[in-house]
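Trainee: A structural model of the following input is requested.
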Amino acid sequence: MSDYKASLQDMNFVLHEVFDVATDWQNMPALQDMMDKDTASAILEEAAKVAEGLVAPNARAADEQGVSYADKKVTTPDGYKEAYRQLAEGGWVGVTANPDFGGMGLPKVLSAQYEEMLCAADISFSLYPGLTAGAIMTLDLHGSDELKDIYLPRLAAGEWTGTMCLTEPHAGTDLGIIRTKAEPAADGSFELTGTKIFITGGEHDLTDNIVHLVLAKLPDAPAGTRGISLFVVPKFLVNEDGSLGERNPVSAGSVEHKMGIHGSATCVMNFDAAKGWLVGEPHRGLAAMFTMMNYERLGVGIQGLGAAVRSYGTALDYAIDRRQGRGAKATRDENASADSLMVHGDIRRMLLTMKAFIEGGRAFSSYVGQQLDRSKYAADENQREDAERLVMLLTPVAKAFMTDTGLEATIHGQQVLGGHGYVREWGQEQWVRDCRIAQIYEGTNGIQALDLLGRKVVGTRGELLKPLLADIAAILENVGAGWELEAGQLKQASAELQRVTGEILHKVGEDENLVNSLAVEYLHLVGYVSYAYLWLRMGLAAQAADSSDNFYSAKVKTARFYFAKLLPRIDGLIGALDTGSAPLFEHNVEDF
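Mentor: Below you'll find the predicted structure:
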């Protein structure tokens, strides 16, 4: 396993040369006095030190050891507790938290880079502060002033951690049928009873208290998702002076034994009349929880990116050093008995595919992060609304496409190492295992695709697609010399996306299986077209910079690789989309 090195030059390139985020910040009253280019670069440099020096070195050992469970207690791998303490002391848990409660208040476009670093360093470890950040945001937006004062300063300081408790043994995606009950108590609190499963960080030894955000139903709740309320349920009750009181009757019944993310405690949580407090309005809990989930879904996409980054570093080092076979005469090293793996076209295909997905994914996560910031902070109302529409459209794409391509990239990285990629020594198999869950949790990628096509596109009659198409059209109006071929490809891809969308909108009323049959291919089509848009932006920005700098020349070459080798994949997707639902539903159940 190679040492992790954060891609600081590329992060700064994306932030400042592609998206010019500093100009955005100066037009946002909430950020203009705290953020500028130099401050952002300094924060990223310090974040890199944390990820590279504190978190990454322990990732392999933590995976080998995993978490342990005994007597309702969870012990995290050796080194996690000390690393988490140092992370908290440095202020790195509350990076996006409201400064009024002790957080850094970083814009999402910047914190996305930090999240990538933590995920590349160790996905398992990153989940503890990651879920806490989501809990902070949800309480800040929807909690009462009293709840904020009690919980937010300690969560932002990393003294306590947070969780998200949705899934139940019988209710995964279908949250409307959850059974966890919340009974009103005389003191204004509620007593929650039920079981939640797959709860990340539900129990651990990193902090003294864990703050659970729990979905449950009140006695008078209407049926379905409209009857779900949100509650804050601490592991330990909090006294009036802020000290910890008695233990709340919430406990871990077990931990899951998983394919990957061994250092992350995935718990079955039992609530036995546990005391909790309502967050937001009764029966409006799902909407409040989705505040957290939308950011978490971008975060899960970044997990796929982080795994790919770590896999690429090891694969590239190995390919350069490993000598095996002979290349063409033009590339042959006559002073050695064998050539580097880098002379082989298939090795280059895999490495360049990884590189294109990684750098495209970094730009995509930054693009979505910038829209989240604009939707929250922009002074212009129209800009806020346009950004919000883009966020709604692209959130499922960020989660699903970034994790699908992330897994493909880690598998390529494993393949580059051959047999050494399959054994544990080199670490490649860990990144495949760790990445795999990202396609499943926070809403499976199939569910994300249904959300994109069914709710965001068909549900709005294509209106939410328009801001993305407008951004693509804008870049095509300003294409410089030398990019005519790629611009033509993007123009054609955008036109095909519009055509396919129109066909679906026309046929959806005649075929009730159309959306659930075409959703995944449609999401991938949007993903590849979005990456093409971003790769053209990056190629143009790199060409405008110092062409003698290898970083910029490599960026231009990678952009051309994406258009030549990866964007053409949409031809197969379009062909599948044009066939409709019939090939899937011609089979009777017994035909399977």
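Trainee: hey, let's count contacts and neighbours off CA atoms from now on
Mentor: OK.
Trainee: name the helices or strands packed onto the longest strand belonging to the chain?
Mentor: Ranked by number of residues, the top strand in the chain under DSSP state E is strand 266-279. For strand 266-279, the packing partners by 3 or more Cα pairs under 8 Å, 6 or more residues apart in numbering; DSSP states H and E come out as strand 190-200, strand 229-234, strand 250-255.
Trainee: structure for this one too, so we can compare:
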Amino acid sequence: MPQYNPPLRDMKFVMHELLHVVDELKLCPKHADIDEDTINAVLEEGGKFCSEVITPINLSGDAEGCVLDKTTHEVTAPKGFKEAYAKYVEGGWPALSCDPEYGGQGLPVMINQCMYEMMNSANQAWTMYPGLSHGAYEALHAHGTPEQKSIYLPKLTSGEWTGTMCLTEPHCGTDLGLLRSKAEPQADGTYKITGQKIFISAGEHDLAANIVHLVLARLPDAPQGSKGISLFIVPKFNVNADGSLGSRNGVYCGGLEHKMGIHGNATAQIVLDGAVGTMVGQPNKGLAAMFVMMNAARLGVGNQSLGLTEVAYQNAVAYAKDRIQMRALSGPKALDKAADPIIVHPDVRKMLLTARAYAEGGRALATYVALQLDKALSSDDEDERKECEDEVALLTPIIKAFLTDNGWIATSHCMQVFGGHGFIHEWGMEQFVRDARINMIYEGTNTIQSLDLLGRKVLGDNGKKLKAFGKKIAAFVEEEGTNEAMQEFINPLADIGDKVTKLTTEIGIKAFQNPDEVGAAAVDYLRVVGHLTFAYFWARMAKLALEKKDGGDPFYTAKLSTARFYFAKLLPETASLIRTARAGLQPLMEMEEALF
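Mentor: Predicted structure coming up:
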């Protein structure tokens, strides 16, 4: 069975040495009292929960899956999931970054992000149950009425109830303008909602007393397309005025999806049969409210793959040090054994270092974005809030798409390290690969994220957000430009920065003539910009490692070696990506449809 050790040392390095999060957060009034010891203590305890409570039920949960009783429409989660969730609630973990007004602890989003990374490493399928709840909390906190907030937020904060978001329908996925679910107004101000939703993660289960579905549907007089969508709260059990549970609502699970991975999470087909709902926000403005939840989910999905990258790396390293196979090409290394451990072989090291570089680079980027989100939510400086909001908007599609692409690459590499054993369920590696694959698909496929980055976030404002982030990179390049020890990192960082600027301009000119050029270049473009962000954070981490490597702590020596590997072996991928992005639309559209 795979093991997991929370990467607390690297988390502390990113938070306290790279990003100086305590100093940054103290400028936000609501976090003025935060200190390093508190952050570390919370994550140490969280790490224990992850490694001791939910890691042991990951492999078994995947094998067992969820079970639907077609008579009652009730779903039973795998053995141990309900008990683990009860411990999670008892420990107060759902409330970490929630508003104290509703029973939350009011801690920074950044701490919650680190906690969720560990939870995803330990058990992604289980983590999706509380993860969706947090998104529902965010949407209602931003757009709910005072009455809705008073009824639902304390229960979501405590974890007594869980939440979902019900978007996708059998005939439409990303194109929500096509959805057909109907909401009929009632005399008492509620709505009767009818329709069918599919692919609803954590849509039905036995972990909590109630499930709060956030459902997109159309009013009878709604305009066509995405401008005619409203958002509704549809609880599994109707809620009385005093907050107690009432009658069973007309929303139920009609079936469970048979998935490639995340078997421990109930991906449900949800049937709405005259279900009672209350509107969130304004009529026909449901997408604006739901996007709060969707953006939180996109950051969460990137975090899922970050977690899987880390745990796959840990287990592959342990195996590579133990498994003996052949001798090193340069001669025997383990003279007391019949063969050398496979970690001596260059390509095994390449696979391991790829996973390590993507995990540590992803952690730096994800923690940075969470910190910017904290400042966007809590700073008392309006200009700083706007700057941070723009940066989060720019980097969200990169978190979602680049980290999940990297997670797929890394888990596949780590399974390869195991050879034939990697294909066997008991080792756990093939589960990491299967679980990682969904992250590239849901919450907006990675192609959708790429279109969002290039079309909306970059070209949509003439590169304003990208230029603002680029200024930070340029300032760092200038600051370290005369530091001889940093040239192996600064020169390639400056080079990729210049190339991104040129590529963006070139694609923008093409897109002005034909918008389809955005679709032709977007996926390659996002990956190039993803590498730009990683190169920036890896250069900054290398600077710290260079300064501290002679102090006797091997952590910094390893960090420097990983940085050198990233710049030598992974960043050069951008050369081919830039070339294919520049190849443009014609090679994709030249063939007539009939010839496919």
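Trainee: hmm, back to that, now the longest strand of structure 1 on structure 2. Mean distance?
Mentor: Superposed on structure 2, strand 266-279 of structure 1 shows a mean distance of 0.7 Å to its aligned residues (mean Cα distance after the TM-score superposition for structure 1).
Trainee: residues in contact with that strand?
Mentor: Contact partners of strand 266-279 of structure 1, identified using Cα atoms under 8 Å, 6 or more residues apart in numbering, comprise 139, 142-144, 188-203, 229-234, 248-256, 285.
Trainee: swap the cut-off to 7 Å and go again
Mentor: With contact meaning Cα atoms under 7 Å, 6 or more residues apart in numbering, strand 266-279 of structure 1 is reached by 142-143, 189-203, 230-233, 248-256.
Trainee: again with stretch 474-491 of structure 2
Mentor: Ala494, Ala539, Lys543.
Trainee: make it 8 Å
Mentor: So stretch 474-491 of structure 2 is in contact with Leu493, Ala494, Ala535, Ala539, Ala542, Lys543, Leu546, Arg564, Phe567, going by Cα under 8 Å, 6+ apart.
Trainee: can you flag which of those residues belong to helices?
Mentor: Leu493, Ala494, Ala535, Ala539, Ala542, Lys543, Leu546, Arg564 (DSSP state H).
Trainee: which one of these is nearest Tyr85 of structure 2?
Mentor: Using Cα to Cα, Ala535 comes nearest to Tyr85 of structure 2 of these, at 38.2 Å.
Trainee: Glu388 of structure 1 in helix, strand or coil?
Mentor: helix (DSSP: H, G, I helix; E, B strand; the rest coil).
Trainee: contacts only, for it.
Mentor: Counting by Cα under 8 Å, 6+ apart, Glu388 of structure 1 has contacts Gln371, Leu372, Arg374, Ser375.
Trainee: and His506 of structure 1, what element?
Mentor: helix 484-507 (DSSP states H and E).
Trainee: out of the contacts of strand 266-279 of structure 1, which end up buried?
Mentor: Taking 16 or more other Cα atoms under 10 Å as the criterion, what is buried in the contacts of strand 266-279 of structure 1 is 142-143, 189-203, 230-233, 248-256.
Trainee: hang on, the earlier thing: if we go by neighbour counts, what in the longest strand of structure 1 is buried?
Mentor: Going by 16+ other Cα under 10 Å, strand 266-279 of structure 1 has these buried residues: 266-271, 273-279.
Trainee: following it, which helix or strand shows up next?
Mentor: helix 285-321.
Trainee: that following helix against structure 2, how far on average?
Mentor: Mean for helix 285-321 of structure 1 is 0.7 Å (mean Cα distance after the TM-score superposition for structure 1).
Trainee: buried residues, that helix. List them.
Mentor: In helix 285-321 of structure 1, counting by 16+ other Cα under 10 Å, buried: 285-289, 291-316, 318-319.
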